[in-house]
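In: Got a predicted model here, sequence first, then my questions.
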Amino acid sequence: MTPASDTLPPPSTRALILGSTSRYRHELLSRLGLPFEAVAPQVDETPHPGEAPAALALRLAIEKARNVAQRHPQAVVIGSDQVADLHGEPLGKPGTHERAVAQLRRMRGQTVVFQTALAVVCQATGFEQHDIAAVRVVFRDLSDDEIEHYLRKEQPYDCAGSAKSEGLGIALLERIDNDDPTALVGLPLIRTCRMVRAAGVQIL
């Protein structure tokens, strides 16, 4: 009798590429133990006039994956993007301390939806899937001193909405509601696993 382990399908021979230079997404994808390369997508991330936060995040995730897939057509490419949604207004990465202060002052005591979009593309096989993980986050009614202390210590200027929940940013929050625990950090791994398996990449 052939051992059960010998009946498993062979691992995919296709390269796996993360279409992102985000250190947060790189760390998250590394948790799966798969070899992959990170490639910077060449995409204009400027929102379209009147574009809703979820639509913006999904469009950019798809554009990033397609852009990298065009340069690496044989690979399975992961693209992702996150936009903070404050009552329909998109909030991106603040970039500066002053913008981060302004963002957190607006978000204190509010419910913010972090729209984390994911796209997986393989140009050679014509494979493309995309999805979005919406994470509802309730912020505490933060004082100006708390905001300043958090920003000076964490410096989350490359995080959408200035909220680095995997660090000190967890102290900003009252509650998190989501169905994909890593989505708030920047890459929804449950969805990622499902999509790359569908694209032919063996994980387990």
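Out: Okay, I see it. Numbering: from 1, shown residues only.
In: hey, let's count contacts and neighbours off CA atoms from now on
Out: OK.
In: wait, doesn't A84 sit right on A117?
Out: No - A84 lies out of contact with A117 (C-alpha atoms under 8 Å); the separation is 11.4 Å.
In: Please compare the first structure with the one that follows:
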Amino acid sequence: MMKAPLLLASTSIYRAERLACLQIPFEQASPRCDETPHQGETPADLALRLARIKADSLTDDYPDHLIIGSDQTASDPDGRLLGKPGTAEAAARQLKRCSGGTVIFNSAVALAGPIIEAWNVTTEVRFRTLSDAEIGRYIEKDQPLDCAGSFKVEALGITLFEWVRSDDPNALIGLPLLSLSRHLRRLGYELP
């Protein structure tokens, strides 16, 4: 029996690179989603809700596909959401808030199509105590302006940390491949 083609409901190059590691052909499309947090919504609930909405937003356009929606939230040591900074100044402010503390990342995945299910993988990141000069050098070299939390773990951002704790090292990049692989295998997709 032929499996439904995969569709990644994301324009993220980082998520596409992660999914490509599984060596299953997939398409990519931009989901329709208002990413505004709801009043009182936890970062974990926000990530799950957005992953579901992203996957579900494309089911009418791609009715024969298994659609993978994903979203990630980051919260600083005080529990405040960290977004994509957009500017070097905002990135410096975020990294200063995270310096010496633990940041929690929630990487949610939702599958829509013949089934709908969603899950979340939590990652804890402990930042070193960072000087203003280190923060400035890092931002200049890695340009993490489109990354939640203001760093790229797959690049120079790894040098900002004391440790990372997660059940899936891919989750921090935005797509938890260990759990996604488990779900895809269960649905009959052939993976090693």
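Out: Arrived safely, thanks for sending. Everything numeric in this text was worked out from a predicted model, so none of it was measured.
In: Need the TM-score between these chains.
Out: Put the two chains on top of each other and the TM-score (TM-score structural alignment, normalised by the length of the second structure) is 0.95; 191 aligned residues with a C-alpha RMSD of 1.2 Å.
In: how much space between the counterpart of Y24 of the first structure in the second structure and I116 of the second structure?
Out: Aligned counterpart of Y24 of the first structure in the second structure: Y14 (TM-score structural alignment). According to C-alpha to C-alpha, to the nearest Å, Y14 of the second structure stands 23 Å off from I116 of the second structure.
In: same thing with Q143 of the second structure?
Out: Using C-alpha to C-alpha, we find Q143 of the second structure at a distance of 36 Å from I116 of the second structure.
In: Looking at those two, which is more packed in?
Out: Using other C-alpha atoms under 10 Å as the criterion, Q143 of the second structure and I116 rank with Q143 on top: 19 against 14.
In: contacting residues around the closest residue to that one other than its chain neighbours?
Out: Nearest non-adjacent residue to Q143 of the second structure, counting by C-alpha to C-alpha, 6 or more residues apart in numbering: A88, 7.7 Å away. Contacts were defined as C-alpha atoms under 8 Å, 6 or more residues apart in numbering; by that measure A88 of the second structure touches 139-140, 143, 145.
In: do the same with V135 of the first structure
Out: Here V135 of the first structure is in contact with 113-116, 176-179, 183-184 (criterion: C-alpha under 8 Å, 6+ apart).
In: Helix or strand: which one has it?
Out: Element membership for V135 of the first structure, per DSSP states H and E: strand 127-139.
In: now do A100 of the first structure
Out: Using DSSP H and E, A100 of the first structure sits in helix 97-107.
In: in the helix or strand following that helix, what's buried?
Out: Remark: after helix 97-107 of the first structure, the chain's next helix or strand is strand 111-122, criterion DSSP H and E. Of the residues in strand 111-122 of the first structure, 111-122 count as buried by neighbour count, 16 or more other C-alpha atoms under 10 Å.
In: ok, now stretch 125-133 of the first structure?
Out: Buried residues in stretch 125-133 of the first structure, defined by neighbour count with 16+ other C-alpha under 10 Å: 128, 130-133.
In: Let's have those residues in JSON lines, adding distance to A163 of the first structure.
Out: As requested, those are exported to JSON lines (distance: C-alpha to C-alpha, whole Å):
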{"residue": "E128", "distance to A163 of the first structure": "30"}
{"residue": "H130", "distance to A163 of the first structure": "24"}
{"residue": "D131", "distance to A163 of the first structure": "22"}
{"residue": "I132", "distance to A163 of the first structure": "19"}
{"residue": "A133", "distance to A163 of the first structure": "17"}
